[in-house]
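Colleague: Task: produce atomic coordinates for the following.
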Amino acid sequence: MPSRRHVLASLGAVGVGSVAGCLGSVDTDAGATASDDDTTTDWPMANFDPMGRSYNRNTTGPTEKPTERWATEVDWQSTRPVVADGTVYVSSQARLRAFDVENGEERWSVGPLEATERPRYTAPAVDGDTVYVGADTSAGLLALDAETGEKRWRYRFDGEHTGMSVPPIPGYTGEEGWSSLVVTDGHGTVHLLDLDEREPRWTFEVYGRVSRTATRGDVVYAGTEGGEVYALYDGEGRWRRKLPGKITALAVEDNGGEVIASTFGGGVFRLRDNAHAGRTRWHAERGPVAHRAFVVADGRVCGTDLARAKVLDERSGDPEWSVEGDFGVPPAGAGDTLYFGGEKGVTAYKLGGGMGVDGLRFGGKRWHYPFEGSVSGGVTVADEAVVAVDTGGEDRPSRLRVLE
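Modeller: The predicted model follows:
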């Protein structure tokens, strides 16, 4: 019997303008997501919610130049911080650490599970009293006690060199919380892991390594380093689309389930769903590379790269406004404000960009808070504060900073 990979490949979709056939019709509105009817002011996973929108409408960050609540030394090359239930979690190549969000006191730290490992932990995902974090080693996925950091259980992948580099995200989420988790291994296999059984409900092999994931309802979306976007349902491919470059960011719209994907060098695409699954709604050829995440909020799509932050109209893909700067980490949105991390610190802008045309804007910038180094991993907004890691300078350590 041919594998799912070979069946899907036979449908084509190798050109930029072509689309794989729809493999069955699924109502992507079925089921809840982690943000449905949710009023959390936390930031419980890398890109806030399973849809990858990096925007929390239920909280606000500082709109005037903030002061520092606290700062503490952390490891270099840290991920975007995650905030849940009064705790800030920061992952790095060597450790996952938990700090009290109010005073910066370290609650616990988890290092390598074996003396020879450098785990390169992903950003965690937090659900209630459990922290899920991946390691880019044979450690695989870890489930930790949120209070103590103690290991509850582990899920390993088969084969060698099969660690995780993409953060875990919840699959279907109902009223009782997370029932499954989407994890990917180094060989390009997507696993929907049942959290009760601690075994996969299904697996699906894609071409090459997975670079980004998102979910909505029962549908799992995966982008690859080879430039493909997959929509998966119940272990089968619904559709597949080839885009012109590595998928650098992936998000799913709340209404309608259409996919927004950025590529390395090929612009930003909005892909349709349902009867026209995978076809292009719009293509912003000069859209941002959008390293690792978008902010999708209030009819706008914001991405950042090493040259600028750029905001597109969500319906048409037309540029609304942009600002030049080295913003090479994922941004965050809260309320009516965008927060960008860059080479010189954190900068806040009005979501609408102020007055003006494209890069010539007035009244859009709200504040800038300088760092000793650049922002590492990305910006998080939670607990009415901005949380980010400052890489420091040549003679200065990296520091986790909380601004309010």
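Colleague: switch to C-alpha atoms for all contacts and neighbour counts from now on
Modeller: OK.
Colleague: How many residues are close by the closest residue in space to residue 285 that isn't next to it in sequence?
Modeller: With C-alpha to C-alpha, 6 or more residues apart in numbering as the criterion, residue 285 has its nearest non-adjacent residue at 4.3 Å, and that residue is residue 267. Residues lying near residue 267 (other C-alpha atoms under 10 Å) number 19.
Colleague: you'd agree residue 267 is up against residue 283?
Modeller: Yes: under the criterion of C-alpha atoms under 8 Å, residue 267 makes contact with residue 283 at 7.0 Å.
Colleague: burial count for residue 197?
Modeller: 10.
Colleague: Check which helix or strand it maps to.
Modeller: Taking DSSP states H and E as the definition, residue 197 sits outside all helices and strands.
Colleague: The residue nearest to residue 93 when sequence neighbours are not counted: what's it in contact with?
Modeller: In this structure, residue 93 finds its nearest non-sequential neighbour in residue 120, 3.5 Å apart by C-alpha to C-alpha, 6+ apart. By C-alpha atoms under 8 Å, 6 or more residues apart in numbering, the contact list for residue 120 reads 91-95, 135-137, 165.
Colleague: give me that answer again for 10 Å
Modeller: 77-79, 91-96, 111-112, 134-137, 163-165 (C-alpha atoms under 10 Å, 6 or more residues apart in numbering).
Colleague: how far out from the middle of the chain is the helix or strand where residue 402 lies?
Modeller: Residue 402 belongs to strand 399-403 when assigned by DSSP H and E. With C-alpha atoms, centre = their mean, to the nearest Å as the basis, strand 399-403 stands 20 Å off its chain's centre.
Colleague: What is that strand packed up against?
Modeller: strand 68-73, strand 87-91, strand 375-382, strand 385-390 (3 or more C-alpha pairs under 10 Å, 6 or more residues apart in numbering; DSSP states H and E).
Colleague: quick one more, to check against the first:
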Amino acid sequence: VTYSRSPASPPDGPAHWRPWRFRMSNDVWGTPVVAGDLLYVTSFEVHALDVATGRRQFKTKDVAWTMAVDGGLIHGSDGPTVYALDAAGGHERWRVQADAWVYSLKARRGTVVTGTRGGGVQGWEASNGEKLWEITGAQTDFETPESGPVIHGDTVYIWKDARLRALEARTGMERWSYPVGDAASCGGVPVRVCAAPDGHVYVVAGTRVLAVDIDAGMVRWHFEAPAVFLSAPAFAPGPAVTGGGVYLADYLGTVYALDATTGKDRWRIATESRQSIEPVLVTGGNVHVGSGSAVYTLDAVTGTPMWRFAAGGEVMGSPVVADGRVHFGSADHVLYTLDAAGGQLRWKLATGGEITGSPVARGGVVYACSKDRCVYALDAVKGTATGRAR
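Modeller: Predicted coordinates:
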């Protein structure tokens, strides 16, 4: 069965769009990346699929344990090497040998930042692979892709010698540092950061939340919670009366709303225990959070519960909201789409495996990956069936 464009198809989607499914020969992991007319997924190699038809345009020759797409380049690592490919055609631009196994890779504004086993952090020139700087003895307690160095704007944040350090992305020079404590004093969980457009970086260190001036490193306020946080904070701009503030959830599932100016606890609401490292999602005046096997939506101003939807398994990744709909995947092998205002089920798709990463919603299309080795592209309004695997 194949599908052509119809009135039910997304009106603002890609030309000649139709629902499709692409089956990989290996497992698919992580969250798909959409850039221009291509969708990139990692299934040992990086695969570039046409967003309109699902046809594969190219795949890399090398394994990509980590991947980032930025500035017209695909940056990846097979572990011992770092490389860059042209994002449109897949041909190699450069390749360098890393000093150790690369566990984390981020790319932003012409700089690639990697974390390597044994405490190394490196900065690379994105255009040619030149090593710009290197630091040792950092990030030694937690060496996972999610816990690696963070790059935001022109600043890289690392955790070294019990201090959060802000480095200049192009030179590696330290701008400031602040003592957040070692792994034991942070409750045995990684430090998480969220750099916000209000000029502050919001830091979670175990049970503590800090607001630190991005330029000077001065702490604006400090908040202490009774349980540790596994995920980074989420920042919403604007005054508290319209839903602005800092939002986060601890591992017990308690959701907090903090005043961004004072750090005062505006409200807190219990959901259910969550092991997710994904931050809560704040949009349209609501807070959406996946806790356990359910998605909760709370009013951002008051904390009033709006609705709760229970899936058949643990919520995977983070819910995404687009055009009045909430999309999320679950360990019960199902991709769900709900009405964002009331939480009613609009459609669901049963796949052959649990959904991996977070779905992506673009131009009226929802893209998602499953452990059934398939990538799906679905009509965001109606879901529809999928076309023939290619």
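Colleague: Point me to the residue sitting closest to the centre of the second structure.
Modeller: Compute the mean C-alpha point of the second structure, and by C-alpha atoms, centre = their mean the closest residue is residue 278, 7.0 Å away.
Colleague: Residue 78 of the second structure against residue 100, yeah?
Modeller: No: taking C-alpha atoms under 10 Å as the definition, residue 78 of the second structure is not a contact partner of residue 100, at 11.2 Å.
Colleague: among the helices and strands packed on strand 399-403 of the first structure, which is nearest residue 218 of the first structure?
Modeller: Closest approach to residue 218 of the first structure among those (C-alpha to C-alpha): strand 375-382, 26.6 Å.
Colleague: Nearest residue to residue 326 of the first structure in space, please, no chain neighbours.
Modeller: In this structure, residue 326 of the first structure finds its nearest non-sequential neighbour in residue 306, 4.3 Å apart by C-alpha to C-alpha, 6+ apart.
Colleague: Just tell me what the residue nearest to residue 285 of the first structure corresponds to in the second structure.
Modeller: Here residue 267 of the first structure is matched to residue 254 in the second structure, going by TM-score structural alignment.
Colleague: And its match, how close does it get to residue 351 of the second structure?
Modeller: 31 Å (C-alpha to C-alpha, to the nearest Å).
Colleague: Kindly report the same for residue 251 of the second structure.
Modeller: 28 Å.
Colleague: any idea how far residue 107 of the second structure is from residue 151 of the second structure?
Modeller: 8 Å.
Colleague: anything in contact with each of these two?
Modeller: Common neighbours of residue 151 of the second structure and residue 107 (C-alpha under 10 Å, 6+ apart) are residue 113.
Colleague: Looks like residue 183 of the second structure contacts residue 164 (just checking).
Modeller: No: the pair residue 183 of the second structure / residue 164 is not scored as a contact, 12.0 Å apart, by C-alpha under 10 Å.
Colleague: overlap in contacts of those two?
Modeller: 191, 205.
Colleague: Give me the more crowded residue out of these two.
Modeller: Per other C-alpha under 10 Å, whichever of residue 183 of the second structure and residue 164 has more neighbours is residue 164, with 24 against 19.
Colleague: Mind telling me what element the more buried one is part of?
Modeller: Using DSSP H and E, the element containing residue 164 of the second structure is strand 163-168.
Colleague: Neighbour count: residue 78 and residue 100 of the second structure, which is higher?
Modeller: Neighbour totals were compared for residue 78 of the second structure and residue 100, and residue 78 leads with 18 against 15 (other C-alpha under 10 Å).
Colleague: Nearest to residue 227 of the first structure among the helices and strands packed on strand 399-403 of the first structure would be which one?
Modeller: Closest to residue 227 of the first structure of those is strand 375-382 (C-alpha to C-alpha; 22.5 Å).
Colleague: Superposed on the second structure, what's the mean shift for that closest one?
Modeller: When the second structure is superposed, strand 375-382 of the first structure averages 4.1 Å from its matched positions, counting by mean C-alpha distance after the TM-score superposition for the first structure.
Colleague: and the spatially closest residue to residue 368 of the second structure that is not a sequence neighbour, how many residues sit next to it?
Modeller: Nearest residue to residue 368 of the second structure, sequence neighbours excluded (C-alpha to C-alpha, 6+ apart): residue 359, at 4.6 Å. For residue 359 of the second structure, the neighbour count with other C-alpha under 10 Å is 27.
Colleague: Residue 359 of the second structure is in contact with residue 329, isn't it?
Modeller: Yes: applying C-alpha under 10 Å, one finds residue 359 of the second structure in contact with residue 329, separated by 7.1 Å.
Colleague: any shared contact partners between the two?
Modeller: Joint contacts of residue 359 of the second structure and residue 329 (C-alpha under 10 Å, 6+ apart) are 316-320, 335-336, 368-369.
Colleague: Quick check: of those residues, which has the highest neighbour count?
Modeller: Among these, residue 369 has the most neighbours (other C-alpha under 10 Å), with 32 neighbours.
Colleague: Surely that residue is in contact with residue 39?
Modeller: No: counting by C-alpha under 10 Å, residue 369 of the second structure does not reach residue 39; the two are 11.4 Å apart.
Colleague: What's the local residue count around residue 226 of the second structure?
Modeller: Neighbour tally, residue 226 of the second structure, other C-alpha under 10 Å: 11.
Colleague: and what of residue 361 of the first structure?
Modeller: Neighbours of residue 361 of the first structure using other C-alpha under 10 Å come to 15.
Colleague: Quick one: list the elements packing against the helix or strand where it lies.
Modeller: Here residue 361 of the first structure is covered by strand 360-362, with elements defined by DSSP H and E. If contacts are counted by 3+ C-alpha pairs under 10 Å, 6+ apart, strand 360-362 of the first structure sits against strand 319-324, strand 355-357.
Colleague: so the residue nearest to residue 326 of the first structure sits in a helix?
Modeller: No: judged by DSSP: H, G, I helix; E, B strand; the rest coil, residue 306 of the first structure forms no part of a helix; its state is coil.
Colleague: how far away is it from residue 380 of the first structure?
Modeller: Counting by C-alpha to C-alpha, the gap from residue 306 of the first structure to residue 380 of the first structure is 19 Å.
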